[in-house]
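Visitor: one predicted model, sequence on top.
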Amino acid sequence: MMHNLEKIKYYLSNILAIASPSGFTSNIMDYIKEELHLLNVFYYTTNKGSVVVKIDGENKDYIKTFSCHVDTLGAMVKEIKCSGTLSLSPIGGFMMNSIEGENCTIETIEDKNFSGTIQTIKPSIHIHDDARDLKRQPSNMEVVLDEKINSKEDVEKLGISVGDFITFDPRTKFTNNGFIKSRHLDDKASTAIFLYAIKHISENNVKLPYTVNFLFTNYEEVGHGGSSIPEGTKEFIAVDMGAPGTGQNSSEYSVCICAKDSSGPYDLELRKRLTNICKVKNISYKTDIYPHYGSDASSALRAGWDVKTALIGTGVYASHGYERTHMDGIISTLNLIVNYCMEN
């Protein structure tokens, strides 16, 4: 199955450039809706802000739903200190050392933005004897604003307040040999895959045996993105990421199929079908188990939905940090999605 790699990269670079921590996703949802409008496909927005693309198939009673999530890790201003620096409250689960020294933007409630850098409270080895040993935890991290300020009052005059969002510079880089390095590939790689899959199905008039939904959720990183899913869904596949690393079977060059995560095993019959598609269509895949992982499919089950669930996605190295994947894994994930859509 041939694909336009430049179009996939186009979607992905645009998506990665739009800040979207959980709770601050309206801008990226607007972008997704603009692209869907250009594709001339039917979509609707839920009360909570998710976007659903519905593509009718021959069987409209047995509905299959894919989900990806557009929300990412981030933070909020917790306190404006007397020195004019900002303490932060994390959004989502990440290691504090992964954001140390990172450039960031403060997005105020009045739509102003200010740049800054995330540092420890003891950032210089020339000053602090224990700078290296300081525990990297929220109470020891702060944002240093790129403004001439000396006090809490100076910061408040700028319009910055507690509860403002802090977004991290994604530092996106595409290499000539197919690697993509960036923050927030979890789960913006899948978001780009969804847009391209919808484009492929629509423009090629692919006939689907079953109605398929593509659900873009906006609260996965905080645990309730998949708590509301389209009515009539029988099979729910979260498209997120695999996690390569020590002791894992996942790969950046394959679609990863999760057998079990912290929420328990995924549906065996559905996993067998996904695995069989990969074998028959010669799609590179890896099966794996993730002990510290949950997905939109997990939250759908916790919410009480009577659905069969699965979890797939391209392998993403250094998840919840400065991440990396490869176009091979993205294409394998795309091919599995499209072939599953066409499965009788």
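Guide: Now that the structure is in, tell me what you want to look at.
Visitor: C-alpha only now, for contacts and for neighbours.
Guide: Fine.
Visitor: helix/strand/coil for residue 129?
Guide: Here residue 129 is recorded as coil under DSSP: H, G, I helix; E, B strand; the rest coil.
Visitor: dump the residue contacts of it.
Guide: Applying Cα atoms under 8 Å, 6 or more residues apart in numbering, we find residue 129 in contact with no residue.
Visitor: quick check: it vs residue 114, distance?
Guide: According to Cα to Cα, to the nearest Å, residue 129 stands 31 Å off from residue 114.
Visitor: try residue 177
Guide: Taken as Cα to Cα, the span from residue 177 to residue 114 is 35 Å.
Visitor: what does residue 31 give?
Guide: Distance, residue 31 to residue 114, by Cα to Cα: 22 Å.
Visitor: repeat for residue 230
Guide: 38 Å.
Visitor: what's the answer for residue 176, then?
Guide: Look at residue 176 and residue 114: by Cα to Cα, they are 33 Å apart.
Visitor: neighbour count winner among the two?
Guide: Neighbour tally, residue 176 and residue 114, criterion other Cα atoms under 10 Å: the higher count belongs to residue 114, 16 against 7.
Visitor: my reading is that the more buried one lies in a helix. Confirm?
Guide: No. Judged by three-state DSSP, residue 114 forms no part of a helix; its state is strand.
Visitor: contacts only, for it.
Guide: 105, 106, 107, 145, 146.
Visitor: which of those count as buried?
Guide: Buried members of the contacts of residue 114, scored by 16 or more other Cα atoms under 10 Å, are 105, 106, 107, 145.
Visitor: max pairwise distance over those residues: which two?
Guide: Spatial extent of the buried ones among the contacts of residue 114 (Cα to Cα) is set by the pair 107 and 145 at 12.3 Å.
Visitor: name the element residue 195 belongs to?
Guide: Using DSSP states H and E, residue 195 maps to helix 185-203.
Visitor: what would the buried ones among the contacts of residue 114 look like in CSV with secondary structure?
Guide: Shown next, in CSV, are these (three-state DSSP):
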residue, secondary structure
105, strand
106, strand
107, strand
145, strand
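Visitor: so which of those comes closest to residue 125?
Guide: residue 145 (20.6 Å).
Visitor: that closest one reaches residue 81, doesn't it?
Guide: No. Look at residue 145 against residue 81 with Cα atoms under 8 Å: they stay out of range, at 11.7 Å.
Visitor: hold the first one in mind and look at this next one:
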Amino acid sequence: MNNQMIEQLRELIEIPSPTGYDREILPYIEGKIKESGLEIWRLNKGAILAKLPGQSEEAILFSAHVDTLGAMVKEIKSNGRLKVSMLGGCPWISLDAENCLVRTAEDRRISGTFQGTKPSVHIDGGDVSKTERTQDTTELILDEKVESKEDVEKLGIEVGDFVFVDPRFTALPNGFIKTRYLDDKASVAILLEAIQALKAETLKNTLYFFISTYEEVGHGAAAGVPSQVREFIAVDMGAPGNGQNSSEFAVNICAKDSSGPYDLDIKERMVKLCKDQAIPYKVDIYTYYGSDASASLRAGHDLRTGLIGAGVFASHGYERTHIDSMQATLDLVLAYARAGLAPESR
């Protein structure tokens, strides 16, 4: 079992980075990549780009996104409770009874809990379970002595403050990992491992590693892709579930998502690499999904694209994967990087 990758993932998960808040996570990732000796840039929008030179300047780019779901304070109610606005597509029901921290402009972290507006069986009876969870029926209850809007404002809390939801990271001895934000910090951990494995090798093609910061809101890799890149491989997640072919114990190769089909040659080369190197894999289609590769194409980049990832169960909620799936994804990244661009891509 790759305990090093699990610990790397734990460190990433414990640093809050909802979309729009990257002050803590980006310096951490930069430090990890600099330790490997790669050339590295911070792009204007905040994304990290690192380069591993190969024999050819024509390049393959691997991306992962470090931004996660989260929330912002939308309204301070007259009773001292908070209404929030979601960052990304988190189901409201998954926030029920979750602990969180509200970050003030002075960087104070104030504890709280998400609850329904009718949270007590002894008061609200059957309405507790019957009430649909929405922005209007979900409240953030602060763990402070507050009974009014003015009380909350005295704590330094303002509309627009970020809310960090407790990820509840748990790694079990049998390889299962349960936590929020496997999407997509599992892939960031995988790419950091890949950099370590490849940094001293002589590769056919130059590699770029792109760590984006706005994927969850659709424009993560819309800019900043170097002109030498011919193939863009998004390392994100596979989504096991009802009617899906994906697995928590294999690398998942996406044939098609909401943006359309990914490049056929890339998909077929990946499948062949998995077969030749005994890497467990699944091919799947995701109806409600888009990636940084999709964003790059929509922005007008002329690229061949692929999408792979570890299997993440209950995506955008309290997620689960297995280290075998992360390892299989890492193995495919390494195999693809070493194989280089296909002749038809040159």
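Guide: It's in. Remember, predicted model here, so these are calculated numbers, not experimental data.
Visitor: TM between them?
Guide: Scored against TM-score structural alignment, normalised by the length of structure 1, the superposed chains reach a TM-score of 0.97; 338 aligned residues with a Cα RMSD of 0.9 Å.
Visitor: helices or strands up against the very next helix or strand once past the helix holding residue 195 of structure 1?
Guide: Sequence order places strand 210-217 as the next helix or strand after helix 185-203 of structure 1, per DSSP H and E. Using 3 or more Cα pairs under 8 Å, 6 or more residues apart in numbering; DSSP states H and E, the elements in contact with strand 210-217 of structure 1 are strand 51-55, strand 59-69.
Visitor: what's the closest of those to residue 170 of structure 1?
Guide: The stretch from those with the least distance to residue 170 of structure 1 (Cα to Cα) is strand 59-69; that distance is 16.5 Å.
Visitor: show me which positions of that closest one end up buried.
Guide: 63, 64, 65, 66, 67, 68, 69.
Visitor: quick check, nearest of the residues you listed to residue 254 of structure 1?
Guide: residue 68 (17.6 Å).
Visitor: can you pull the contacts of that closest one?
Guide: Residue 68 of structure 1 sits next to 187, 190, 191, 194, 214, 215, 216, 217, 238, 239, 240, 296 when contact means Cα under 8 Å, 6+ apart.
Visitor: got the buried residues for stretch 213-229 of structure 2?
Guide: For stretch 213-229 of structure 2, by 16+ other Cα under 10 Å, it's 213, 214, 215, 216, 219, 220, 221, 222, 223, 224, 225, 229.
Visitor: I'd guessed the second one sits against residue 22; true?
Guide: So that's residue 214 of structure 2. No. Using Cα under 8 Å, residue 214 of structure 2 is not in contact with residue 22, being 9.9 Å away.
Visitor: which residues do these two both contact?
Guide: With Cα under 8 Å, 6+ apart as the test, residue 214 of structure 2 and residue 22 both reach residue 67.
Visitor: in a markdown table, list the buried residues of stretch 213-229 of structure 2 along with secondary structure.
Guide: Below are these laid out as a markdown table (three-state DSSP):
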| residue | secondary structure |
| --- | --- |
| 213 | coil |
| 214 | coil |
| 215 | helix |
| 216 | helix |
| 219 | coil |
| 220 | coil |
| 221 | coil |
| 222 | coil |
| 223 | coil |
| 224 | coil |
| 225 | coil |
| 229 | strand |
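Visitor: tell me which two of the residues you listed sit farthest apart.
Guide: Across the buried residues of stretch 213-229 of structure 2, the longest distance by Cα to Cα is 22.9 Å; it joins 216 and 229.
Visitor: for the buried residues of stretch 213-229 of structure 2, which one is nearest residue 169 of structure 2?
Guide: In terms of Cα to Cα, no member of those lies closer to residue 169 of structure 2 than residue 216, at 20.5 Å.
Visitor: how many neighbours does residue 106 of structure 2 have?
Guide: 8.
Visitor: give the aligned equivalent of it in structure 1.
Guide: When structure 1 is aligned by TM-score structural alignment, residue 106 of structure 2 is paired with residue 110.
Visitor: also residue 227 of structure 2?
Guide: With TM-score structural alignment as the criterion, residue 227 of structure 2 lines up with residue 231 in structure 1.
Visitor: which ones are touching its match?
Guide: Contacts for residue 231 of structure 1 (Cα under 8 Å, 6+ apart) come out as none.
Visitor: next one: it from residue 300 of structure 1, what distance?
Guide: Residue 231 of structure 1 is 12 Å from residue 300 of structure 1, by Cα to Cα.
Visitor: what about the counterpart of residue 168 of structure 2 in structure 1, distance to residue 102 of structure 1?
Guide: Aligned counterpart of residue 168 of structure 2 in structure 1: residue 171 (TM-score structural alignment). Distance of residue 171 of structure 1 to residue 102 of structure 1, computed by Cα to Cα: 10 Å.
Visitor: could you pull out the helices in structure 2 for me?
Guide: Secondary structure of structure 2 (DSSP state H): helices at 3-13, 25-35, 121-124, 127-130, 149-154, 182-198, 264-276, 292-298, 323-339.
Visitor: would you turn those helices into CSV with distance to residue 70 of structure 2 and mean neighbour count?
Guide: Putting the helices of structure 2 into CSV (distance: least, Cα to Cα, whole Å; neighbours: other Cα atoms under 10 Å) gives the following:
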stretch, distance to residue 70 of structure 2, mean neighbour count
helix 3-13, 13, 18
helix 25-35, 15, 15
helix 121-124, 28, 10
helix 127-130, 24, 13
helix 149-154, 20, 16
helix 182-198, 12, 23
helix 264-276, 32, 16
helix 292-298, 19, 23
helix 323-339, 24, 22
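Visitor: which one of those lies nearest to residue 252 of structure 2?
Guide: Nearest of the helices of structure 2 to residue 252 of structure 2, taken as Cα to Cα: helix 323-339 at 7.7 Å.
Visitor: the closest one: average distance to aligned residues in structure 1?
Guide: Its matched residues in structure 1 lie on average 0.5 Å from helix 323-339 of structure 2 after superposition (mean Cα distance after the TM-score superposition for structure 1).
Visitor: and that helix, what other elements does it pack with?
Guide: Helix 323-339 of structure 2 packs on helix 182-198, strand 251-257, helix 264-276, strand 304-311, going by 3+ Cα pairs under 8 Å, 6+ apart.
Visitor: cutoff 6 Å now
Guide: The helices and strands touching helix 323-339 of structure 2, judged by 3 or more Cα pairs under 6 Å, 6 or more residues apart in numbering; DSSP states H and E, are strand 251-257, strand 304-311.
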